[in-house]
Structures are given as C-alpha cells and as structure tokens.
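*Asks:* Structure for this input, please:
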Amino acid sequence: MDSRSCSPPMPPWLILMGALAALGPLAIDMYLPAFGAMALDLQVHPSLVERTLASYLLGLALAQLAYGPLADRYGRKPPLLLGLTLFSIASVACALSQDIDHLILWRVVQAFGGAAGMVIPRAVIRDHLDTREAAQAMSLLMLVMGVMPILAPLLGGQAVTLGSWRTVFYLMGLIGIALWLAVALRMRESLDPARRSPLAVGAITAHFRLLLTHRRFMGYTLAGGFGSGGMFAYIAGSPQVFITIYGVDPRWFGLLFGLNAAALILASQIGARLLNRHPPIRLLHRAQGTLVLMTLAALALTLLGWINLPLLMLCLMGFMASQGFVGPNAAALALSEQGPRLGVASALMGALQMLCGALAGFAVSTWHTGTPLPLTATLATCATLSWFSGRMAMGPARQAA
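*Replies:* So this is what the prediction gives:
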C-alpha cells in the first residue's frame, strides 16, 4: 500500500480508509428517517428508538479499546476483516429483530463490528505520515466520511419507501460484505512486523496508563471528543427538532441534514489546504473559538425565545464548519507522539470520543422540552468543554507542536 502522498486526487488506499471510517457513521445516519416507522412497527415510544442510537455509540466506544491492541499485535488487516464480519452479521440480525430489546442488543454487536473502521484507518495513516501530512490526510478522509451524512439519510429514506425499516439494515449488511471483499482483495498490511507489540495484559495496561496520564494526548483527544459529542447530539436530536418541533416534511429532512454535512466537508477541505501555510495547533486554536461562539449564540437565542429554523441552521452550519477544522487537527496532534503504540492510542482516542458522543446522545434523547433547548444546551456544553481541553493541551507544548 503506497501511501507516501496524500495530495489530491486521493490515492486508492486513502479512499478505502475513508470508506471504512465511514462505516460506523453510516450505521448512524442511514436509519434516521426510519425512526418513526420503527417506533410504529415495534409499538414503542420514539424515545426508545432514539436509545438504539445511543447504545450504538456506547458500543463503538467500548469496542475500540479492543481493536487497538489487536491492531498493534496482529497488524491492521486481520482485525478489520473480523470487524466487518461482525458488522454484516449483526446488520442482518437487526433487520430480523421483532422487539426493541433485541434490536438494541444487535445494535451493540453491530457497533462492535463497525468500531474496527473507526480505529484502524487512523493507525494506517499514522503508519506512514508525519503530523502535518496526517492532518491533511484526515481532512481528506473527512471528505469521504462527510458525504455519508448527505447520502445515508437519503439512501435510508428511499429504502424505507421501497421496502421497510428492515430494508435499511439489510442494505447495511450488503455494504459490510462489499467492504470485507475490498479489504481482503485490495488492502496491503501497513504495520512493519518489527513494530508489532505483544498481546500481553501488562503491556496493554501500561500503554493505556501512559496515555491516560499524557497531558497533550488527553487534551487533544478530549478537544476532538467533545466536538464529536456535539455532532452526535445534533445527529440524535435533529429528527425531533426538525420534524417534530419545526414541522419539516421528512422528505426534506435529508436536505437540511446534508447542508450541515456540506459545511463540515467544505471546512475540512479548506483546512487541509491551510495546513500548507499554518501549523495544526494554530488552526485548532482558532476553530475552537468559533465553535464556542456559534453554540453559545444558539443557546442564547433559544433562552430568549428568538430561535427559529433559519437561525438554528445558521448556528448549526457554523458549528459543523468549525468541527471540520477541529476534528482532523486534534486527532493528528493527539497521535503525533504515539509512534510505538499507535493502535492503542487510536483506540483510546476513538473510545473516549465515542463515549462523549454516547453521553451527549443520551442527554438529548432523554431531555424533552418541546423546544430546541436540549440540543442547543448540549452543543454549547460540548463546545465549551472542547475549548478547555484544547487549552489544557496547548499550554505547555505550543512551541513543540
């Protein structure tokens, strides 16, 4: 796998990494238009269907902790094949579920499969590229991932129209099988055998302990994690806010969702080009200020009773654009000093970020006021925590970064 250049056009290996990284988000966004049909068919309150999303995020968080050590011991390819197998089987099982409890269970299993695509692509990128190049590659990877929030709800909506909500999960299973074949036939191992780590409990525990006490790693990880938490709060809360509160026709839900995704994509690509002239830490610093500004503005408008759909969309697009800068740069900076334990570091980073997402998703799904307040308050909290985490990491190491 030749990965020495990440300049546009994207090389095939990076496109494959983007598709794998998009698998987890695909399983989030694709079934959003089916929430109403699922609640009706399974005869449960819509809030229970929302919890299938939060449980998926929690599963993603926990599973990533396992894939990191496996990727450092056995290489990047075998754990990917294992994860894709789990994802495909669980997707079919979700489609066959007859009650909400079994659906939640299989969503957790599905997350344990999809987590491989969240951990290993970051490690593959850092196998080859330095911090600046990795930030550029992750920005390009976000281009592939960013298409998912545009296409997935539209694809899911069509699947529900042509079949049922179960068709969405069958389709996820087919995508998992296609990616399994692509990895098996096209991907080459990127981990040098000399850099493989033993799969020993003591060594793994030591790696995690070192990472948890590494100020810059934890600061940058949480900076990206709380930003991701805001994104997942938006994903979990957007059907309720757009469709129920503002009365948006479900057919137009994908368009509004896509506008916010487009802001994320555009900003991440601008950020990739700015990295030619500015260091990642400077871009992160400035983007986090905008992140806080846009979310506090949304919260203030909500508390004052002045919020409406156009103003909310403006704030949401500003938040997503800022996250397009925060996500790639925070990830690259977090992994910049973790060469000997990239798999474990990528796993812990992903787990903490998904945990932030799960908590934010639970907050939005359990707090109902009939206004956008649960969403805007959660976004403002996540953005503020992201800002503080970034400052914690930047303080002593600004020159070194």
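*Asks:* CA atoms for contacts and neighbours, from now on please.
*Replies:* Noted.
*Asks:* ok, residue 354 - how many residues close by?
*Replies:* Other residues near residue 354 come to 28 when the count uses other CA atoms under 10 Å.
*Asks:* show me what contacts the nearest residue to residue 388 once chain neighbours are set aside?
*Replies:* Leaving aside its chain neighbours, residue 388 sits nearest to residue 223 (7.6 Å; criterion: CA to CA, 6 or more residues apart in numbering). Residues near residue 223 by CA atoms under 8 Å, 6 or more residues apart in numbering: 326, 330, 385-390.
*Asks:* Second input sequence below; structure requested for side-by-side comparison:
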Amino acid sequence: MTNTTKSPGSLLAILALLSAIAPFAIDMYLPAFPQMMTDLDTSATSVQLTLTTFMLGLAVGQLVIGPLSDQFGRRRPLLLGTVVCLVASASCALAPTIEWLIALRFVQGFSGAAGVVLARAIITDIARGVQAAKMFSLMMTVGGIAPVLAPLVGSGVIHGFGWRGVFWVLAGLNLLMIIGAILLVKESLPPERRSAGGFRVLVSNAGQVLRNRHYLGFTLTFAFSMTAMFAYIAASPFVLQNIIGLGTTSYSLVFAAIALGLTITSVLSARVVPRVGPIRLTFIGVGTLLAGSAGLLLVITLGGTPAIPTLVLLFVTVSALGLILGNATALATAQVTKYAGTGSAMLGALQFTLAAVASPLVGVAGEQSAVPMAVTMVVASSIAALLLGTMTRGASMQPAEDGPEAL
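*Replies:* Next comes the predicted model:
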C-alpha cells in the first residue's frame, strides 16, 4: 500500500472491524452478567472484573504493540495479534472458573489490541489533516455499528447457547478479521520510514510523544470522554435491568438504540468536518457530553432514576461522543505523525486504563443505585472539558514538525 490520502472502502471497513474487537468483546456479553454470576457462582464485582482485565489487556497490549510497529511495520504484528486473540476467545468459552475467565480476558484484550492500535496507525500512515479526521470518523461510523449489533446478537446467543456461546461467536469474528487482514491490509509503513530498533529508541520515541502538549491535550480529552462512556457501559446491565427494570431483550434493544445515536453523530461528523473543522466539532461534542452527564446526575439524584428522562439523557450523552472520538483521534495523531504507532498506542492505552478504573468505581453500590455511574460520567467529562480548553490552544491539523510543543 502506498502512502496516499485515498483509501479504498474495503480497507476502511476491515480496519473498522479490527478496531471493533473492543465493543464486540464488551457489549455482546453485558446482558449475560446476571447469568454469569449464577453459572460461575460468583459476585457482580467479580463478573465486572472480567471487563476490567479485558480493558487493562487492551491498554498494555497497545503500549507494547504500537511502538514495536514503528520498528517492524504494521502488518506482521497485526496478523500475529489477531491469531492469538482467536485462541484467547475460544479459551474464554471453555473457562471453568471465574478466575480463569478473568485471566483469559486479559490475554484476549492484550492480543486484540493489535487491531485497535494498528488500525489508527495505518490511517495516520496514509492520510493527513481533514482527510484523516474524515477517515477516522468514517471508520468509527462503521465500527459504531458494533455496539448497535453486539447486544442484540449477544442477547440472541445468550438465550440459545448461554454466555459461553458469546465467546465462540467472538472467535468466529476473529477468524473473519484474520482473513480480511490477510487479503486487504498491506504494509503501510515502508522500511525507510521505520524507527531504529532497541529499547532505548522505544523510550526516546515515547518521550518525544509525551512532551507534545497538543498531543497530550487531545489524547486526554479522548481518553476521559471514553471514560464517561465506559462508566455507562459497565453500569448499564445493572442500572437498566435491576434498577429501571428492563428484561434482557429490552435491555439489548435500548442499549442498541443508544449506541445508534453515536453512529448517527459519527456520520454527521464525517460529513461536516471539512466545513466546520475537527477542533470546533470536538469542543461542541465535549460541551454536550458534559451537559448531558450533569443533567443525568441531577435527574438521578432528585428523581430516583426515572426511566424516560434517564434513557433520553443517556442517549444525548453517548451521542455526543460521535463528535469527539474521530476528531480528537485525528487531532492527537496529527501532532506526532513521525511516531504514529507510539502515539496511537498511548492514546489507546490511556483510554482503556481509565476505562478499567471506571468499571469498579461504578460497581460500588451499582446493583442498587445509578449515582456512581452518573458521578463518574460527570467527573470524567469535566476533566475532558478542562484539558481540551487548556492544553490544546494554538493546535492545528498541520503542525510544523513532529517535535514537542513547549509545555
């Protein structure tokens, strides 16, 4: 594949599928949390820990795989990671205890991180500026179908085959990812553009990335915005089913409808970004995220989690992320194009590390109250707004060089 700003739709589709391992591996089994508690004779906290370890695996895997891809290219780490993810998914389906499942979910996340981090790095290799922002938004639009379909498919699989069937379906998706990557993903980082080898070089590259103030501003904005969404995701099985009273099928439909809002705003973002600009769209998205989260906390605190207002505010809050994710990703990676793999890795690692922290936080009294979820969402979105407003001043999509901005 040559370094060009034009990318075929088939490549974008497979990159979206590869990066969608996270929503598929998270959202498909959420409706089964109560069933897993009974089947594995464990607690809600232990079941949520399988979500935490998966996200930690995604974070650590990206930190390892992303920088290595700056040295060895994108294609080989992508194929190897996806193969290991297939084996891990099948092993999760056979896990005899909750302890085994927790450990295997870490391996699944670590190996699945290859698709997540390298999909972003490949786009950074082949596109720049507004074109990159548009591609990221389109990729997340395609990938946004995953959280719409995943709970619906997961609900059907759980009804027919139990929670273990979800992981067999994930193994099948991993196989499809492998086939797509072999056929459609060529090497996007030629040898002359790769970093020299060695651990010292890896550390040096990471230092260059972390000293870029604008990169950190957009990356942390992305990560804390995602933390707000993961607080909702981790708490949703108990808030929507135990507190609001939805059944498994109704929960899946509502979860999919809320995810559809994110898909719609991602499509809108891709259409208007050439005219409005990615920076302005990111500010609009973060402002909406904060307003929606604050409204949600107010309603839950004063009204005792009424169904309609709670669901409407969740829809607005999650939909706001469609204006943030693709644009913040493009803005962050545009600051460090020379170290695309490392930059992509740190963005993703921060995202899933914070998400892993959010999961147990919302588990505190999460079976009886929606307040921990709402508080976590407000705090995360407030931090995102503060960092966006203070650390990204003067940033553009076309930095003069890849060196660090003055801190």
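*Asks:* thinking again about what came up before, check which helix or strand the corresponding residue of the second structure for the residue nearest to residue 388 of the first structure maps to.
*Replies:* Under the alignment (TM-score structural alignment), residue 223 of the first structure pairs with residue 221 in the second structure. In the assignment (DSSP states H and E), residue 221 of the second structure maps to helix 213-236.
*Asks:* next SSE after that helix?
*Replies:* Next along from helix 213-236 of the second structure, by DSSP H and E: helix 248-276.
*Asks:* And that following helix, what's buried?
*Replies:* Using 16 or more other CA atoms under 10 Å as the test for burial, helix 248-276 of the second structure gives 248-249, 251-270, 273.
*Asks:* equivalent range in the first structure for the next helix or strand after that helix?
*Replies:* Sequence order places helix 278-303 as the next helix or strand after helix 248-276 of the second structure, per DSSP H and E. Alignment note (TM-score structural alignment): helix 278-303 of the second structure is matched to residues 280-305 of the first structure.
*Asks:* what distance separates the matching stretch from the centre of its chain?
*Replies:* Offset of stretch 280-305 of the first structure from its chain centre (CA atoms, centre = their mean, to the nearest Å): 20 Å.
*Asks:* Can you give me the buried ones in that stretch?
*Replies:* Going by neighbour count (16+ other CA under 10 Å), the buried part of stretch 280-305 of the first structure is 280-281, 283-285, 287-288, 290-302.
*Asks:* Residue 107 of the first structure: what's it in contact with?
*Replies:* 52, 55-56, 90-91, 94.
*Asks:* Now intersect those with the helices, please.
*Replies:* 52, 55-56, 90-91, 94 (DSSP state H).
*Asks:* Dump these to a markdown table, plus distance to residue 156 of the first structure and neighbour count.
*Replies:* Below are those laid out as a markdown table (distance: CA to CA, whole Å; neighbours: other CA atoms under 10 Å):
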| residue | distance to residue 156 of the first structure | neighbour count |
| --- | --- | --- |
| 52 | 16 | 21 |
| 55 | 20 | 22 |
| 56 | 17 | 26 |
| 90 | 17 | 27 |
| 91 | 14 | 28 |
| 94 | 15 | 25 |
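*Asks:* Make TSV from those and add distance to residue 159 of the first structure to it.
*Replies:* Shown next, in TSV, are these (distance: CA to CA, whole Å):
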residue	distance to residue 159 of the first structure
52	19
55	23
56	21
90	18
91	15
94	15
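*Asks:* quick one: which helix or strand includes residue 50 of the first structure?
*Replies:* helix 46-74.
*Asks:* do the same with residue 206 of the first structure
*Replies:* If you go by DSSP H and E, residue 206 of the first structure is part of helix 201-212.
*Asks:* Relative to the second structure, what is the average displacement of that helix?
*Replies:* Superposed on the second structure, helix 201-212 of the first structure shows a mean distance to its aligned partners of 1.2 Å (mean CA distance after the TM-score superposition for the first structure).
*Asks:* how far does that helix sit from the chain's center?
*Replies:* In terms of CA atoms, centre = their mean, the centre of helix 201-212 of the first structure is found 24 Å from the chain centre.
*Asks:* just checking, what packs against it?
*Replies:* Helix 201-212 of the first structure makes packing contacts with helix 215-238, helix 342-366 when contacts are defined by 3 or more CA pairs under 8 Å, 6 or more residues apart in numbering; DSSP states H and E.
*Asks:* equivalent range in the second structure for that helix?
*Replies:* Under TM-score structural alignment, the match for helix 201-212 of the first structure is residues 199-210.
*Asks:* Stretch 128-138 of the first structure too?
*Replies:* With TM-score structural alignment as the criterion, stretch 128-138 of the first structure aligns to 126-136.
*Asks:* contact partners of that stretch?
*Replies:* 2-7, 12, 120, 123-124, 188, 269-271, 273-274, 277-278, 326-327, 329-331, 334, 397-398.
*Asks:* how distant is it from the center of its chain?
*Replies:* Put simply, stretch 126-136 of the second structure sits 18 Å off its chain's centre (CA atoms, centre = their mean).
*Asks:* Then stretch 175-191 of the second structure?
*Replies:* Worked out by CA atoms, centre = their mean, stretch 175-191 of the second structure lies 21 Å from the chain centre.
*Asks:* Buried ones in it, by neighbour count?
*Replies:* Under 16+ other CA under 10 Å, the buried positions of stretch 175-191 of the second structure are 175-178, 180-181, 184-185, 187-189.
*Asks:* In helices only, show me the contacts of stretch 126-136 of the second structure.
*Replies:* Per DSSP H, the contacts of stretch 126-136 of the second structure map to helices at 12, 120, 123-124, 269-271, 273-274, 278, 326-327, 329-331, 334.
*Asks:* Surely residue 309 of the second structure is in contact with residue 300?
*Replies:* No: applying CA atoms under 8 Å as the test, residue 309 of the second structure and residue 300 come out as separate, 9.0 Å apart.
*Asks:* Drop anything exposed from the contacts of stretch 126-136 of the second structure.
*Replies:* Those of the contacts of stretch 126-136 of the second structure that meet the buried threshold are 3, 12, 120, 123-124, 188, 269-270, 273, 277-278, 326-327, 329-331, 334, 397, by 16+ other CA under 10 Å.
*Asks:* The second structure: matching residues for stretch 244-257 of the first structure?
*Replies:* With TM-score structural alignment as the criterion, stretch 244-257 of the first structure aligns to 242-255.
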